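K.L.:
Fold the following, please.
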Amino acid sequence: MNLFDPQGPVAAADSTILIDSVAIMLAIVIPTIIAILAFAYYFRSSNPRAFYSPDFAYSGRIELVVWAIPTLTIILLGGVAWIGSHQLDPRAPVEGTGSPVRIQAVSLDWKWLFIYPDQGIATLNSMTIPVGAPIHLELTSGSVMSAFFIPQLASMIYTMNGMVTRLNMRADQEGTFKGVASQFSGDGFPDMMFDVHVISPLDFPNWVAKAAKTDRVLNADSFRQLSRPSVETVNATFRLEDPRLFEDLATHKIPPAPGPEVTTDAAESYIGAPNVR
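P.N.:
Coordinates of the predicted model:
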């Protein structure tokens, strides 16, 4: 999850903004530190050249320096933020090669569900995408608010119950990258991570065909079971039985997941991992 090792255009722009912002802020921090050390050294008690001005009240030149440097810094930082926030609008299209892939991401307690409506499959805690293809993400929450973040590929964006946010991205290198939930959401939050597998465009149809052969089925009933609070260690794959599942969840035709319950029983989750209560 190296922020300074971007593998896509969105992450590269994020990294540039971060570096530029730090460099601009250092334009104040470094001179201030140098000035503190210089003043402490020059006005030491053993320096006979140090002067004392008890009647000093105002200096226009000092005021100019004191206010001009922070003002310029704010203008520069504001410009970087303004330009970057418009260029990196999550809904802005990202060019790529090949056919775009639409993925519907759902944050749960404490796991991520990825639905591929056009391919008729879904995956848990694992997202597979073809390298170079534009990726259109639609995101919502089946529980409390969370945040979707792939440091090497995409900007952070929130997922909220009852609404849909959108994010476009592209991966330029094959490999496996880590995604995280960057918004605290309860006991299982530290383990709420997922893998992003970037594969060849030629291998993507084969992966879809293999995933579609699974015996697990995702529909409204199995989703309610899956959405129970738990930490899952298995990256499961499902056949999507209801292509309107994401829409039904976002419009509350499927109620959000219930909150944690006080219990002494060691219940088992939908796919076998123990529940976290």
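
K.L.:
C-alpha from now on. contacts and neighbour counts both.
P.N.:
Noted.

K.L.:
Excluding chain neighbours, what is closest to Gly162?
P.N.:
Distances taken as CA to CA, 6 or more residues apart in numbering put Ala250 closest to Gly162, at 4.7 Å, once the chain neighbours are dropped.

K.L.:
Verify the stated contact: the one you found with Thr159.
P.N.:
No - using CA atoms under 8 Å, Ala250 is not in contact with Thr159; the gap is 10.6 Å.

K.L.:
hey, what's in contact with both of the two?
P.N.:
Residues touching both Ala250 and Thr159 (CA atoms under 8 Å, 6 or more residues apart in numbering): Thr140, Ser141.

K.L.:
re earlier: quick one: neighbours of the residue nearest to Gly162, just the number.
P.N.:
Neighbourhood size, Ala250 [other CA atoms under 10 Å]: 21.

K.L.:
which element is the nearest residue to Gln152 once chain neighbours are set aside on?
P.N.:
Using CA to CA, 6+ apart and skipping the chain neighbours, the partner closest in space to Gln152 is Pro6 (4.5 Å). Pro6 is part of no helix or strand, with elements assigned from DSSP states H and E.

K.L.:
Tell me who's in contact with Pro6.
P.N.:
Going by CA under 8 Å, 6+ apart, Pro6 touches Ala12, Ser15, Pro151, Gln152, Leu153.

K.L.:
Three-state assignment for Phe105, please.
P.N.:
Just so we're on the same page, residue 105 is Ala rather than Phe. Under DSSP: H, G, I helix; E, B strand; the rest coil, Ala105 falls in the strand class.

K.L.:
Pull up the gap between it and Ile36, please.
P.N.:
Relative to Ile36, Ala105 is positioned 51 Å away (CA to CA, to the nearest Å).

K.L.:
Please apply the same query to Thr233.
P.N.:
Distance from Thr233 to Ile36, by CA to CA: 53 Å.

K.L.:
what residues does stretch 206-222 touch?
P.N.:
The contact list for stretch 206-222 (CA under 8 Å, 6+ apart) reads 119-122, 237-242, 245, 254, 270.

K.L.:
Another for comparison:
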Amino acid sequence: MSKALAPGLAALLAGCSGGILDPKGQVGADEKSLIITATLLMLLVVVPVIVMTLGFAWKYRASNESATYTPKWAHSGRIEAVVWIIPIIIVSVLAYITWESTHKLDPYRPLDSAVKPIEVQVVALDWKWLFVYPQLNIATVNQLAFPANTPVNFKITSDAAMNSFFIPQLGGQIYAMAGMQTKLHLIANQAGSYDGMSANYSGAGFTGMKFKALAMNSQAEFDNWVKQVRAGKPLDAANYASLLKRSENHPVQYFSSVAPGLFYGVLNKYMAGHQTAMESGLSASQLKALSSSLCAPAAAKE
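P.N.:
Just a heads-up that it's a prediction; the model follows:
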């Protein structure tokens, strides 16, 4: 029997490979543990109810004349205790786990690590992902790289329709919205290439809005990748205008430098905020000028 079931079990588990049930980072592993724990706790109620439903239906079937017949039965203290106390305990445990994990897995909460994190600014476009490395002054399209066991601090926005940034094996998704900045903190505990995607429908090219997240074996390997990126062209207002044009299944692109404050310029296109100017290191007038230059080619998106 076990040999007969093996192919079926293998087929079921194959769907877990490369997804949230096959985590390669601490955040993803904690989320998997939470999903499994919550599911098992809920099954403590669901499984006995299913078993008792089938058991009662069989025991009190019409053809079983030996079953006890008590038409005037109305109440049982023991049954009342079971149907109330057990769910209360389970809900209380779930509430505690949810409260604790909600704070522990808060996407805005920086990860505890002795290793200095890498900062990446993410801009969702039609239909591609732009990754800006402000510390390195480089940028890429549809390829993200970082050393394994190094925290990555993401700042995320959109210069298109609302989207959702998601690397299933590393951790939870978070929305990318025009005029707003969201944050996400992830880490890869194993080197490898992980699938990243858009998890929110955003138009005709949505299915091709995918990228690779490359967790490098070492800092040296990451440094070599940075050298490759520096061989690309600069990401100025003109080249950014080209990126704004809608494209499907966009190839990987490298940019050797980035216009100062580009990420905050994108933010400022949709909102007038002093905080964005402070974070970018630019004056309000400089940020306004940058936003104007990024707004000028907006018609190119059509």
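
K.L.:
Helices of the stretch 101-250 of the first structure, residue ranges please.
P.N.:
With helices called from DSSP state H, counting those that start in this stretch, the stretch 101-250 of the first structure shows them at 204-211, 220-226, 245-250.

K.L.:
Would you mind giving the secondary structure of the alignment partner in the first structure of Ser92 of the second structure?
P.N.:
Alignment note (TM-score structural alignment): Ser92 of the second structure maps to Ile75 of the first structure. Put simply, Ile75 of the first structure is helix when judged by three-state DSSP.

K.L.:
State the number of residues packed around Asn161 of the first structure.
P.N.:
By other CA under 10 Å, 21 other residues sit near Asn161 of the first structure.

K.L.:
what separates the residue lying closest to it once chain neighbours are set aside from Thr251 of the first structure, distance-wise?
P.N.:
Closest residue in space to Asn161 of the first structure, ignoring its immediate chain neighbours: Ser141 at 4.5 Å, by CA to CA, 6+ apart. Using CA to CA, one obtains 11 Å as the distance from Ser141 of the first structure to Thr251 of the first structure.

K.L.:
So those two - more neighbours on which side?
P.N.:
Ser141 (28 against 13).

K.L.:
Let me see the contact set for the more buried one.
P.N.:
Contacts of Ser141 of the first structure by CA under 8 Å, 6+ apart are Val106, Ser107, Leu108, Thr159, Met160, Asn161, Gly162, Ala250.

K.L.:
List just the nearest of these to Val180 of the first structure.
P.N.:
Of all the contacts of Ser141 of the first structure, Ser107 has the smallest distance to Val180 of the first structure: 10.6 Å, by CA to CA.

K.L.:
so the closest one touches Phe149, yeah?
P.N.:
No - look at Ser107 of the first structure against Phe149 with CA under 8 Å: they stay out of range, at 11.6 Å.

K.L.:
of those two, who's got more company?
P.N.:
More neighbours surround Ser107 than the other of Ser107 of the first structure and Phe149, with 27 against 21 (other CA under 10 Å).

K.L.:
if we can go back for a sec, now the common contact residues for Ser141 and Thr251 of the first structure.
P.N.:
Gly162.

K.L.:
related to what we said a few turns ago, so Thr233 and Ile36 of the first structure - more neighbours on which side?
P.N.:
Each of Thr233 of the first structure and Ile36 has its neighbours counted (other CA under 10 Å); Thr233 has more, 14 against 10.

K.L.:
Three-state assignment for the residue of the first structure most remote from its centre, please.
P.N.:
The C-alpha centroid of the first structure is most remote from Pro48, which lies 57.6 Å away (CA atoms, centre = their mean). What three-state DSSP gives for Pro48 of the first structure is coil.

K.L.:
returning to that earlier point: tell me which residue of the second structure matches up with the residue nearest to Gln152 of the first structure.
P.N.:
Looks like Pro6 of the first structure aligns to Pro23 there (TM-score structural alignment).

K.L.:
From start to finish, how long is stretch 145-163 of the second structure in a straight line?
P.N.:
End-to-end distance for stretch 145-163 of the second structure: 21 Å, by CA to CA.

K.L.:
corresponding residues in the first structure for it?
P.N.:
The aligned range for stretch 145-163 of the second structure in the first structure is 128-146, by TM-score structural alignment.

K.L.:
Do I have it right that Val231 of the first structure meets Leu108?
P.N.:
No - assessed by CA under 8 Å, Val231 of the first structure is found out of contact with Leu108, at 9.8 Å.

K.L.:
any idea how far Asn137 of the second structure is from Val252 of the second structure?
P.N.:
According to CA to CA, Asn137 of the second structure and Val252 of the second structure sit 17 Å apart.

K.L.:
thinking again about what came up before, how deep is the match of Ser92 of the second structure tucked in, by neighbour count?
P.N.:
12.

K.L.:
With Ile174 of the second structure instead?
P.N.:
As a burial measure, Ile174 of the second structure scores 19 neighbours (other CA under 10 Å).

K.L.:
list the contacts for the aligned partner of it in the first structure?
P.N.:
When the first structure is aligned by TM-score structural alignment, Ile174 of the second structure is paired with Ile157. Each residue near Ile157 of the first structure by CA under 8 Å, 6+ apart is listed here: Pro90, Ala147, Phe148, Phe149, Thr165, Leu167.

K.L.:
In strands, which of those residues fall?
P.N.:
Those of the contacts of Ile157 of the first structure mapping onto strands are Ala147, Phe148, Phe149, Thr165, Leu167, per DSSP state E.

K.L.:
which residues in the stretch 201-302 of the second structure form strands?
P.N.:
For the stretch 201-302 of the second structure, the strands defined by DSSP state E, counting those that start in this stretch occupy 210-216, 233-235, 253-258.

K.L.:
of the ones you listed, which approaches Thr102 of the second structure most closely?
P.N.:
Of all these, it is strand 210-216 that lies closest to Thr102 of the second structure, at 25.2 Å by CA to CA.

K.L.:
Which residues does the closest one contact?
P.N.:
Contacts with strand 210-216 of the second structure, where a contact means CA under 8 Å, 6+ apart, come from 128-129, 142-148, 167, 188, 190-198, 222, 249.

K.L.:
Tell me which residues touch the match of Ser92 of the second structure, please.
P.N.:
Contact analysis of Ile75 of the first structure by CA under 8 Å, 6+ apart lists nothing.

K.L.:
Now with 10 Å, please.
P.N.:
By CA atoms under 10 Å, 6 or more residues apart in numbering, the residues touching Ile75 of the first structure are Ile69, Ala81.

K.L.:
Ser193 of the second structure now?
P.N.:
Residues in contact with Ser193 of the second structure (CA under 10 Å, 6+ apart) are Gly18, Leu144, Ala145, Phe211, Lys212, Ala213, Leu214, Ala215, Met216.

K.L.:
Ok, Pro87 of the second structure next?
P.N.:
Neighbouring residues of Pro87 of the second structure by CA under 10 Å, 6+ apart: Met42, Leu44, Val45, Val93.
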